[in-house]
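> Sequence first, predicted coordinates after that:
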Amino acid sequence: MVLFTACNSQSTEEQIHNHLEEAVTLEEEFEKQQSEITDLELKEQEIYNQIIDLGMDDFETIKELSNQALEIIEQRKEKIGLEKDSIVSSKEEFNEIEALLDDIENQELKDITESMYEVMNNRYSAYEDLNGAYTESLKLEQELYELLQQEDLEQDRLTDQINSINKSYEQVLHSNEAFNNYTVEYNEFKKEFYETADIAVSFEE
């Protein structure tokens, strides 16, 4: 009973605050994987540049480099999976605030919180799109490095594959931009929520 009372003594705003900050904590793994994925992308780009500088006389070297690139793609797949798990956990925690929305008595604060809730869920949806586009790009890259291991590979087939990859990355960039825009918008609402609720929180600039 003591624990139950202690829990209930928190205001609705404080409970929302707890869910918001826990959602941030759950996204720390996402941030970590983002950095590591970028490093792997750069390594793979270096390998790709080496491959395109080679001629078919260097087929064995091309095969060896392609295998290295395929290993990096597997590592990227693994990290994308960890990244997604982090976002899913964050979403589950964040959505706990839905049940608290009707308990907010201050109408201005309620409007801000509802807008914040909507924007954050748009952000999660944008991540789903981003994750799908990135996963498709990885699949196409994997196919490219498998093609490069065929000695009788025709130039047209190679060109088509590279064009498909470039097109898929346009979708990745588009989805990433939407995700980033929602992130900025959410952070603005979150700051507004804390200021209106008079909850002291320091923000990183």
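Received the coordinates, thanks.

> contacts, neighbours, all on C-alpha from now
Will do.

> Do a quick rundown of the helices in this protein.
With DSSP state H as the criterion, the chain has helices at 2-8, 12-26, 28-52, 59-94, 107-147, 155-197.

> With mean neighbour count and distance to Leu101 as extra columns, can I get the ones you listed in TSV?
Formatted as TSV, the helices of the chain follow (neighbours: other CA atoms under 10 Å; distance: least, CA to CA, whole Å):
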stretch	mean neighbour count	distance to Leu101
helix 2-8	9	16
helix 12-26	18	8
helix 28-52	15	26
helix 59-94	18	12
helix 107-147	18	7
helix 155-197	16	12
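
> Please tell me how far the residue nearest to Val24 when sequence neighbours are not counted sits from Leu109.
Computed as CA to CA, 6 or more residues apart in numbering, the closest residue to Val24 that is not its neighbour in sequence is Ser90, at 7.0 Å. Ser90 sits 23 Å away from Leu109, going by CA to CA, to the nearest Å.

> coming back round to it: and the residue nearest to Val24, what does it touch?
Glu22, Ala23, Val24, Thr25, Leu26, Glu27 (CA atoms under 8 Å, 6 or more residues apart in numbering).

> Which one of those residues is nearest to Lys43?
Glu27 (24.9 Å; CA to CA).

> can you count the residues close to the closest one?
For Glu27, the neighbour count with other CA atoms under 10 Å is 21.

> Skipping adjacent residues, who's closest to it in space?
Ser86 (5.5 Å).

> Tell me the spacing between the residue lying closest to Glu13 once chain neighbours are set aside and Glu14.
Leaving aside its chain neighbours, Glu13 sits nearest to Ala197 (6.6 Å; criterion: CA to CA, 6+ apart). To Glu14, Ala197 is 9 Å away according to CA to CA.

> same thing with Gln50?
55 Å.

> next, the one to line up against it:
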Amino acid sequence: MSIFSFKRIIFSVFAGMILLSGCINKEPAAEKMYQVLEDVVEAEREFEEQQKPLVSLEKQEKDIYNQIMALGMKQHDEIVKLSDEALSIIEKRRELLQKEIESINASKTEFKKAKEIKNEITISAQKKKAEELFMIMTDRYKVHSQLSKEYLMALDSDKDLYIMLKNESVSYDKLEEQVTKLNNTYQKVFEKNEEFNDYTAQYNEKKLEFYKEAGLNLKNDE
């Protein structure tokens, strides 16, 4: 039996603060849009901070699972001990995911302001970029919601597996069935993770295109 392993790499809109050092085109709506987009960066800072700890916990749990599989069911006391460690890690992962969700929700609240501001933009080229940016980010939020739901389902399936492993009389067939279910769930997580990363990359690129089109004079604060 093996658990599907995926590399969780989630890019955020946080990639170093971008400072507005001047505006070539004095379009007020463009400057207002800039402020909203940078507020979104700040709102997602907490999201960014959850990524490395989540990856670390996922690796720890995978290592524990491998240890259990190497032991065999005859060493039940050790399996129970390791399963309890894994269950504790699952709850820590759940807590970090909740912080991630809250950060994305805060980002979504900030980004709602962009809907009204983009309608104030009068220059057609800028408006087009702003519309594209808004559509991409809307899709990104939708995918993150789907990703979170799949990830929570994976955590529940993880939990069920370790509870089963603690049961000395559990059958191999039941364990195999649960692992198959878990692998299928993580495959969905992987796919949504990839989709989310793709939208994030598109968003970051489109944001810079909008800044350039709006004539914003920017510099990175590194």
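Received the coordinates, thanks. Note that the structure is predicted; figures quoted are calculated from it, not measured.

> what is in contact with Ala197 and Glu14 of structure 1 at once?
By CA under 8 Å, 6+ apart, no residue touches both Ala197 of structure 1 and Glu14.

> Tell me the residue in structure 2 aligned with the residue nearest to Glu27 of structure 1.
Superposed on structure 2 with TM-score structural alignment, Ser86 of structure 1 falls opposite Ser103.

> What residues does that match make contact with?
Ala43, Glu44, Arg45, Glu46, Phe47.

> can I assume Ile18 of structure 2 sits in a strand?
Yes. Ile18 of structure 2 forms part of a strand when assessed by DSSP: H, G, I helix; E, B strand; the rest coil.

> Can you tell me the closest non-neighbouring residue to it?
According to CA to CA, 6+ apart, the nearest residue to Ile18 of structure 2 is Asn220 (4.8 Å).

> Against Leu20 of structure 2, how distant is that neighbour?
Here the criterion is CA to CA. By it, Asn220 of structure 2 lies 9 Å from Leu20 of structure 2.

> out of those two, which sits in the more crowded spot?
Leu20 (16 against 10).

> The more buried one contacts Gly215, doesn't it?
No. Using CA atoms under 8 Å, Leu20 of structure 2 is not in contact with Gly215, being 10.7 Å away.

> what lines up against Gln35 of structure 2 once you look at structure 1?
So, by TM-score structural alignment, Gln35 of structure 2 is matched to Asn18.

> Return the residues in contact with the counterpart of Tyr134 of structure 1 in structure 2.
Aligned counterpart of Tyr134 of structure 1 in structure 2: Tyr151 (TM-score structural alignment). Contact analysis of Tyr151 of structure 2 by CA under 8 Å, 6+ apart lists Thr185, Tyr186, Val189.

> Closest one of those residues to Lys113 of structure 2?
Nearest to Lys113 of structure 2 among those: Val189, at 29.8 Å, using CA to CA.

> right, and the closest one touches Glu150 too?
Yes. If you go by CA under 8 Å, Val189 of structure 2 and Glu150 touch, sitting 5.6 Å apart.

> For the residue in structure 2 that Val201 of structure 1 lines up against, list the residues it contacts.
Correspondence of Val201 of structure 1 to structure 2, assessed by TM-score structural alignment: Leu218. With contact set as CA under 8 Å, 6+ apart, Leu218 of structure 2 has these partners: Ile18, Leu19, Leu20, Ser21, Gly22.

> Now Lys108 of structure 2: closest residue in space that isn't a chain neighbour?
That would be Tyr141: by CA to CA, 6+ apart, it lies 7.3 Å from Lys108 of structure 2.

> Alignment lookup: that neighbour to structure 1.
Per TM-score structural alignment, Tyr141 of structure 2 is aligned with Tyr124.

> Report whether the expected contact of that match with Ser89 is present.
No. Tyr124 of structure 1 is beyond contact range of Ser89, at 11.0 Å (criterion: CA under 8 Å).

> Tell me the spacing between the residue nearest the centre of structure 1 and His19 of structure 1.
For structure 1, the residue nearest the mean C-alpha position is Tyr127 (5.4 Å; CA atoms, centre = their mean). Taking CA to CA as the measure, Tyr127 of structure 1 falls 20 Å from His19 of structure 1.

> likewise Glu46 of structure 1?
In terms of CA to CA, Glu46 of structure 1 sits 42 Å off from His19 of structure 1.

> likewise Lys79 of structure 1?
Counting by CA to CA, the gap from Lys79 of structure 1 to His19 of structure 1 is 25 Å.

> swap in Glu105 of structure 1?
Distance from Glu105 of structure 1 to His19 of structure 1, by CA to CA: 19 Å.

> And for Glu78 of structure 1?
For Glu78 of structure 1, the distance to His19 of structure 1 - CA to CA - is 28 Å.

> Likewise for Ile37 of structure 1?
Computed as CA to CA, the Ile37 of structure 1 to His19 of structure 1 distance reads 28 Å.

> Cool, thanks, signing off.
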